[in-house]
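In: Requesting a structural model of the entry that follows:
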Amino acid sequence: MKKLIRHPQVVYIARLLVIMTATTVFSIWLSNFGIGKENTLMVFMVGVLLTTTCTGGYQYGIVVSVISVMIFNYFFTVPLHTFAITNTNDIVLIFFFLTASVISSSLTVRFRKQLEIAQKNEQTARLLYEMSESFINVTGKDNIIQLGIRYIYEHTKYESAVELQDETVVDGSNGKYTSKDYMMVPIIGLTKQIGVLKIYNHNQGLTTEQELLIKTAANQIGIALDRELIYSEQEKIKLDMEREHMKGSMLRSISHDFRTPLTGIIGDCGLILESDGQDMDSIRQLAGDIDEQAAWLMKMMENILNMTKIESGKFEITKEQEVIEDIVYEAVRHVAGLQEHRKFTLTMPEEILLAEADGKMLVQVIINLLDNAMKHTQEGGRISLSVSWRNGRAYVQVEDDGDGISDDMMGHLFDEFTTSSEGGSDQVRGIGLGLAISRAVVTAHGGEIWAENRLEGGARFIFWIKAEKV
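Out: This is a model prediction of the structure:
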């Protein structure tokens, strides 16, 4: 019963009856005040127009026109309350009324359809604009395709899938379909076809609006994917250029930094070979210089080897139970000239700290931090190394009283090949790999490393790893 009441034709008939009843009652009421038949017909004309506007087609207007003529004949033409017409003027009046009613209802229906088409076109244009704007802001191949599939389903209720020529397939359907269940729309990029869009419409055909929306979605997917491809290629070119620049910088730095200690080693060896009457103290001092330069070369080669492992993805750590105190003393012992040429202080906690770590790699981290402090402090400068424990973490802190870290260096201090040019290239040796390697090692241990400037002047480097007291 509810479905019958809500049926469009039942609703239109109810509206027709209400309008005709109101028109008839109003016309009879006007006639009691001496209103002429011609004006009464205008009331019925308004009823015809209202019926055409409030119902679903001009046929309802024609029906109302005929009913209005019969009501007018019955109530307002002589003889009254009959369907007979004796006056020729009434016949002509009814004829022109009927003609005007049919024409008016037809024009009203046509105007209404044009209005509906215009509204639908406006809605479609707005939808296409919103779709185009959405594709501008989305990035990523899968996100672009999913956006198109979602738009198609929301506005056509048809599931779809995208197949690209690079064998990327994104299926937005929940079931299995055969080739008879879908239609294909090409996805065209800026210069060529890059894939197809499958619409699972079960061969039901598409309306004009649906076809326009689907083709627009396919075009937007193609343009967005082309844009993504161009952006990826630009980023790849930029990355390749940066890598080439970094390789050039690395080669220049390596050649310079290898030449300096090798020159010293060759010079000291020459002095030893040419000295016939030198005492043992002088020879011992030259041998010490050779040992220091060779140790520095070994540390630099170790950094280069570790960085190549990090770049190739083969960097691994082997964790064992290590005593933090042993790691620290081992690192301090390998930093040449630390205690002879700097005012060095070491602070260790009273407790023994154990950590599941790669001891060799952590030694390398502390060596890198101490070497960095040596490079940026003057002869006789102060360097301190302290270890503390709190909340299940062992904190290692290296401080110096050098010039500190400049603002432009702070943002990329732990990047590869980052070196300070202050003081000249001969004064500060290094190719800028120590801090980058230190960050990779600490991160691999699940810890964190950072740097900051001291209020008293100089820099402070801190890192932590998980540890426990014994």
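In: okay, CA-based contacts and neighbour counts for the rest of this
Out: Noted.
In: Work out for me the element the residue nearest the centre of the chain sits within.
Out: Among the residues of the chain, the one closest to the centroid is T139, at 5.5 Å (CA atoms, centre = their mean). Using DSSP states H and E, T139 sits within no helix or strand.
In: Surely it is in contact with E228?
Out: Yes - assessed by CA atoms under 8 Å, T139 is found in contact with E228 at 7.0 Å.
In: want to put them side by side, so please do this one too:
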Amino acid sequence: MQEEPIKQSSLSKKSNILVCISGSPSNPRVIRIAARNATLTGSSLTALYVRTREGTASTALKENIELSESLGATFREIYGDDVIVAIAEYAGTHDITDLYIGMSGQDRRQTVSKKLTKLLPDIDIHIIPDERSELRPSGIRNQSRKQKYIVTDTLKLLFIMSSATVVSFLFYHSSFSNANIITVYIMAVLVTSILTSEKRFGVLAAVMYILLFNFLFIEPRFTLRVYDPSYMMTYVVSIFAAVLTGTVSAQLKESMKNATDNAYQARVLLNATKLLEKAETEDEFFSITVNQLIQLLGRDIVLFSIADNRLKTPVYHYVKNKTESTGMAESDMEIADWVYKNRTRAGAFTGRFSDSSFQFLAMMTGMEVYGVIAIDMDEREFTEVEQTILLSIIGECSIRMENRRIAIEREKAMILAESERFRANLLRSISHDIRTPLTSISGDAYTLMNSESELSGEERHRIYTDIYDDSMWLINMVENLLSIGKLNEGVKLMKTPEVVEDVLEEALKHVDRHVSEHRIIKNFDHEFLMAEMDTRLIMQVVVNIVNNAIKYSQTGSDIVVSDEREGEYVAVRIEDNGPGIADHVIPHIFDSFYTGHNRVVDAGRSLGLGLSLSKSIIEAHGGTIEAYRVKPHGAGFCFRLKIIEI
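Out: Okay, here's the model as predicted:
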């Protein structure tokens, strides 16, 4: 038969060619045609194999895969219940322009080509016919298991019919009529149809019933002759009843099996989903997934996580009460690396590296691989239910890890945006506020250089004082900025046990010089209170709060500094009797660049960093800080540090 002519429209442009792989004897011909056309047009060539739930690897399939790769194709393996739909989904999502697929002699009505054309209207489809081979079912049952069921059902059939014959003999030698014997045999036929796996055993039971009843109980006995025509109708009805009962029974069994499998699958997946919802770290995701798979499959599992775009050292997880193995061979390690790089399944019972005792699966979403799982197959292929749940659990874990990665990236982006906003505000505030004291200092210095002899002593003292105040403000600002940088960079605090009262006394020596215009009242606890702290930073907190009170309270006001024990904490309070804090200001008073009047400082000499920095310092010590109103008027601040008992 001649090959299908290649469509010029598809080859006149850069193409992505997809060829479908199978174990058919004609598949090499399909592969060679696709490879030749890919070479002629300089197109990329992808070989695709769709594995169904019951699919098994054959020698012919392996040879066809190797042939496609030797001809320059990139091999991909996907999973799906409907082969045609799976091929269409892959082609539609990978910019495929030309599809090559073989057609067996069974597809006389061209259902494959019609279905593909409907699903892929924009892709050129090349059907390569073959009359020599026949399309085989994608799922091949395990012959040994099938043989086992046949033997079991045969034994059930013989036992039931033998029992019915024994009971029938008892009825025959009693006063019961032959109608009762017919009832016994019909009952035996029904029981056989229900207890056996295939309806043919019910039909066989009906045939045996006819032969046994006719041979043993109908005159002339021990022959197969029938003189009464009424029995013929009885036999026909019995066979019909057996076929009907077997069909209904088979459907009920299949429904019950599907319901049981679905319930089990839903239960396992629900349990895995609930556990994965609580997981927060990558190790927790892996641990939950592996434990669920071990419970489901009863097989050893080896986990390869990813770090720096390469597989980490494998972690072995063994079935409970099972002797641990010696580990994986070097060849298995190479297969795991191949699966990671190619993002497809390999190993036992697959088309790649099937001589391995492990089956390897990539935990991935899209093109992101989070790990590789190796399952010790123990020469046992997965059942359909195991296969479905396995892929579902791995998929669920991959999705959860993808969501976690996206959340982490989103959080990093938000932190970066917040950091940039903070830096922009800080730079704008510094560039504006630093100009004022520097201008004042430079102006005062210029006045002193050019007119010092003309100034009175009082005027010179005022200028010196202004220079001092401006320079101290700059020093305090720099100290705050350095502390902010230290906390943001995560520098470890230099904590030492200190007497709280001594730290407060020392801090009050470094407050604004205008403190002399106010009255400082010290109410220190007589108890010897100690706390572990970075002394310089805690002193900075006290200085910032006291300077704030000096700045915003009227001249002659009282500023009370006190400490006292509150359970396991020492509470330090700084209160004034100035104008106080408005209710709407308190929730924002510790925000950066907040001054109580302007959300972001653009005027005046106040960066709005002191209280924000104080909160960061106290929280870095594991303490708390709060602001409140003092009655009848005034502002109060209280921070707490954990007491060290001596």
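In: Quickly note the distance from the residue nearest to the centre of structure 1 to N174 of structure 1.
Out: 25 Å (CA to CA, to the nearest Å).
In: One more: Y200 of structure 1?
Out: 11 Å.
In: which one of these two has more residues nearby?
Out: Neighbours around Y200 of structure 1 and N174, counted as other CA atoms under 10 Å, are more numerous at Y200. The numbers are 21 against 8.
In: counterpart of that one in structure 2?
Out: Here Y200 of structure 1 is matched to D376 in structure 2, going by TM-score structural alignment.
In: got the buried residues for stretch 480-491 of structure 2?
Out: Buried residues in stretch 480-491 of structure 2, counted by 16 or more other CA atoms under 10 Å: N480, L481, S483, I484, L487.
In: swap in stretch 150-159 of structure 1?
Out: For stretch 150-159 of structure 1, burial by neighbour count (16+ other CA under 10 Å) applies to R150, Y151, I152, Y153, T156, Y158, E159.
In: now do stretch 203-212 of structure 2
Out: By 16+ other CA under 10 Å, the buried positions in stretch 203-212 of structure 2 come out as V203, L204, A205, A206, V207, M208, Y209, I210, L212.
In: Show me what whichever strand or helix holds the fifth one is packed against.
Out: Per DSSP H and E, V207 of structure 2 falls inside helix 199-217. Counting contacts by 3 or more CA pairs under 8 Å, 6 or more residues apart in numbering; DSSP states H and E, helix 199-217 of structure 2 is packed against helix 143-172, helix 178-195, helix 230-278.
In: ok, average deviation of it from structure 1?
Out: In the superposition with structure 1, the average deviation recorded for helix 199-217 of structure 2 is 6.3 Å (mean CA distance after the TM-score superposition for structure 1).
In: Show me how far the top helix by length along structure 1 is from its chain's centre.
Out: In structure 1, with assignment by DSSP state H, the single longest helix is helix 208-274. Here the centre of helix 208-274 of structure 1 is set off from its chain's centre by 23 Å, with CA atoms, centre = their mean, to the nearest Å.
In: re earlier: quick check, the match of Y200 of structure 1 in contact with I301.
Out: Yes - here D376 of structure 2 reaches I301: they are 6.2 Å apart, a contact under CA under 8 Å.
In: what's the residue in structure 1 sticking out farthest from the centre in contact with, if anything?
Out: In terms of distance from the mean C-alpha position of structure 1, T86 ranks first, at 83.1 Å (CA atoms, centre = their mean). Each residue near T86 of structure 1 by CA atoms under 8 Å, 6 or more residues apart in numbering is listed here: V78, P79.
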